[in-house]
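Student: Just to be clear, the model below is a prediction. Sequence and coordinates:
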Amino acid sequence: MIVLTATMKAKEGSGNDLENIIKGTAPKFLKDPGCMDYKVHRRMDNADLFFFYEKYEDHDALAYHAATPHFKEMFAAMKPLLDGKAEILMYKEI
């Protein structure tokens, strides 16, 4: 199992737009083969910060996720709303 976490910061005033993009796309990821969990959280004390928790069966499932049209569309829509790059970390479940 692979767990991926990502932290992203929206540009000031763009948090709600970013949330709407995520809400419109994230449920599709749970239908992708090998995607076991996909949750996004918005920080309570800073509404511009988002935390993604994703879980995949293996590297192939993660690669499939990154290649889907809905991932590419979501990321393209999110990119102009982001303040800097996402911090992405990968873990192996033990």
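Tutor: Ah, there it is. Numbering: from 1, shown residues only.
Student: C-alpha from now on. contacts and neighbour counts both.
Tutor: Will do.
Student: quick one: the helices in the protein?
Tutor: Secondary structure of the chain by DSSP state H: the helices cover 15-29, 59-67, 69-78.
Student: could I get those as CSV with mean neighbour count?
Tutor: As requested, those are exported to CSV (neighbours: other Cα atoms under 10 Å):
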stretch, mean neighbour count
helix 15-29, 15
helix 59-67, 15
helix 69-78, 14
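Student: Reformat the ones you listed as a markdown table; add distance to residue 43.
Tutor: As requested, those are exported to a markdown table (distance: least, Cα to Cα, whole Å):
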| stretch | distance to residue 43 |
| --- | --- |
| helix 15-29 | 11 |
| helix 59-67 | 24 |
| helix 69-78 | 17 |
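Student: Of those helices, give the one that comes closest to residue 2.
Tutor: Comparison of the helices of the chain against residue 2 by Cα to Cα identifies helix 59-67 as nearest, at 7.2 Å.
Student: Alongside the first one, take a look at this:
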Amino acid sequence: MIVVTGSVTVRTETFDEARRLSLEHVHRSRQEPGCISHGVHVDCENPLRLVFFEQWADRAALAAHFAVPASGEFVRTLRSLATGPTTLDLYEAGRLEKL
């Protein structure tokens, strides 16, 4: 499984649009093959920071997600609403054991 974390801090006047676009992106992404989970959350310590958490079945599913034109457009638009750089980190994960 591939875990993706990301974040963006947006300007006060762009927060509502960033939130709306993020939710549209999350809902669209959940329908893609290989998407296990995809969510966006507001940071409790910085209410202008949106945090993304995603789980994908494998690298191929994530690569297909990145290739979707709407995903690229979302990233470009979100960056235009941001106050600084966005973050994106990928991790390979597996279940060690079930508790």
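Tutor: Arrived safely, thanks for sending. Owing to the predicted nature of the structure, the values given are computational and were not obtained by experimental measurement.
Student: out of the helices of structure 1, nearest to residue 44 of structure 1?
Tutor: Across the helices of structure 1, closest to residue 44 of structure 1 is helix 15-29 (Cα to Cα), at 12.1 Å.
Student: show me the contacts for residue 81 of structure 2.
Tutor: 10-11, 14-15, 18 (Cα atoms under 8 Å, 6 or more residues apart in numbering).
Student: now for these, which pair is the farthest apart?
Tutor: 11 and 18 (9.2 Å).
Student: wait, which of the helices of structure 1 is closest to residue 94 of structure 1?
Tutor: helix 59-67 (15.7 Å).
Student: and the gap between residue 62 of structure 2 and residue 40 of structure 2?
Tutor: 17 Å (Cα to Cα, to the nearest Å).
Student: With residue 68 of structure 2 instead?
Tutor: Taking Cα to Cα, one finds residue 68 of structure 2 at 19 Å from residue 40 of structure 2.
Student: Would you mark the buried spots in stretch 38-49 of structure 1?
Tutor: Residues of stretch 38-49 of structure 1 classed as buried: 38, 40, 42, 47-49 (neighbour count, 16 or more other Cα atoms under 10 Å).
Student: about what we covered before: which one of the helices of structure 1 lies closest to residue 89 of structure 1?
Tutor: helix 59-67 (13.0 Å).
Student: coming back round to it: list just the nearest of the contacts of residue 81 of structure 2 to residue 29 of structure 2.
Tutor: So of these, ranked by how close each gets to residue 29 of structure 2 (Cα to Cα), first place is residue 18, at 16.1 Å.
Student: Now which residue in structure 1 aligns to that closest one?
Tutor: Matched by TM-score structural alignment, residue 18 of structure 2 corresponds to residue 18 in structure 1.
Student: Appreciated, that's everything.
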